[in-house]
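**Student:** With the input below, show me the fold.
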Amino acid sequence: MDEQETVRLTAWARGRVQGVGFRWWVRARALELGLVGSASNLRDGRVEVIAEGPRPSCEKLLELLRGSGTPGHVTGVAERWSEPRGGLYGFVEQ
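**Tutor:** So this is what the prediction gives:
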């Protein structure tokens, strides 16, 4: 595995994750890890997280999403790994 490999992580967090500061928290963690992307509320109550950057940083973000330190209450996180698409700047809440 190439530690410097750039990847795209798409994760969907479910549980009580809207209206509790979850997207703001995700943005702060992602910026600390040097990732670019977004955190968006979905109509079904989940939050979609898109992050691009070095694989170890994306894996750490996924670990944090599944940890006990998140705002609200995460009951599960689905993930999809893919090639980076680029064109992302900063980390935004949508």
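**Student:** From here on, just use CA atoms for contacts and neighbour counts.
**Tutor:** OK.
**Student:** Can you tell me the centre-most residue of this structure?
**Tutor:** Val49 (3.8 Å; C-alpha atoms, centre = their mean).
**Student:** Please verify my assumption that that residue contacts Leu42.
**Tutor:** No: contact criterion C-alpha atoms under 8 Å: Val49 and Leu42 do not qualify, at 10.3 Å.
**Student:** So which elements touch the helix or strand hosting Pro56?
**Tutor:** Pro56 belongs to helix 55-65 when assigned by DSSP states H and E. Other elements packing on helix 55-65 under the criterion 3 or more C-alpha pairs under 8 Å, 6 or more residues apart in numbering; DSSP states H and E are strand 6-16, helix 22-32.
**Student:** To compare against the first, here's the next sequence to fold:
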Amino acid sequence: MTDRTRAHVYVSGKVQGVYFRATTRDRAREVGVDGWVRNLGDGRVEAVFEGSEDAVAQLVEFCHEGSDAARVDDVEVTYEDPQGEGGFSVRW
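**Tutor:** Modelled structure (predicted):
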């Protein structure tokens, strides 16, 4: 899988308590992206997306919009070498 990539994302705004994590999980499973998403103590959401470049790009783009009730103020993305994530989960 030569075009596999990994994006480490931090999303700021009104992104907790608005189904952001569940919607991200559902979207990731739809496009075949592995990784995880979790709330941080400072109010941000952190996520890791691993998969094809196109699918990961779709998830990063989704993070700029978020769930219907979310208000995204900022998205920080760092691209890294894949680490072999399997499946997609919501972490606590």
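**Student:** Any idea what the TM-score is?
**Tutor:** Laid over one another, the chains give 0.90 as their TM-score (TM-score structural alignment, normalised by the length of structure 2), with 90 aligned residues with a C-alpha RMSD of 1.4 Å.
**Student:** follow-up on the earlier one: and the residue nearest to the centre of structure 1, what pairs with it in structure 2?
**Tutor:** For Val49 of structure 1, the aligned position in structure 2 is Ala47, judged by TM-score structural alignment.
**Student:** who's in contact with that match?
**Tutor:** His8, Val9, Tyr10, Gly35, Trp36, Val37, Arg38 (C-alpha atoms under 8 Å, 6 or more residues apart in numbering).
**Student:** now it: how far from Thr2 of structure 2?
**Tutor:** 22 Å (C-alpha to C-alpha, to the nearest Å).
**Student:** Also Asp74 of structure 2?
**Tutor:** From Asp74 of structure 2 to Thr2 of structure 2 the distance is 30 Å (C-alpha to C-alpha).
**Student:** Those two - which one has more neighbours?
**Tutor:** A direct count of neighbours by other C-alpha atoms under 10 Å for Asp74 of structure 2 and Thr2 places Asp74 higher, at 13 against 6.
**Student:** And the more buried one, how close does it get to Val31 of structure 2?
**Tutor:** Counting by C-alpha to C-alpha, the gap from Asp74 of structure 2 to Val31 of structure 2 is 23 Å.
**Student:** Please apply the same query to Val37 of structure 2.
**Tutor:** If you go by C-alpha to C-alpha, the gap between Val37 of structure 2 and Val31 of structure 2 works out to 15 Å.
**Student:** higher neighbour count, those two?
**Tutor:** Taking neighbours as other C-alpha under 10 Å, Val37 of structure 2 and Val31 compare with Val37 leading, 23 against 15.
**Student:** Fine by me, thanks again.
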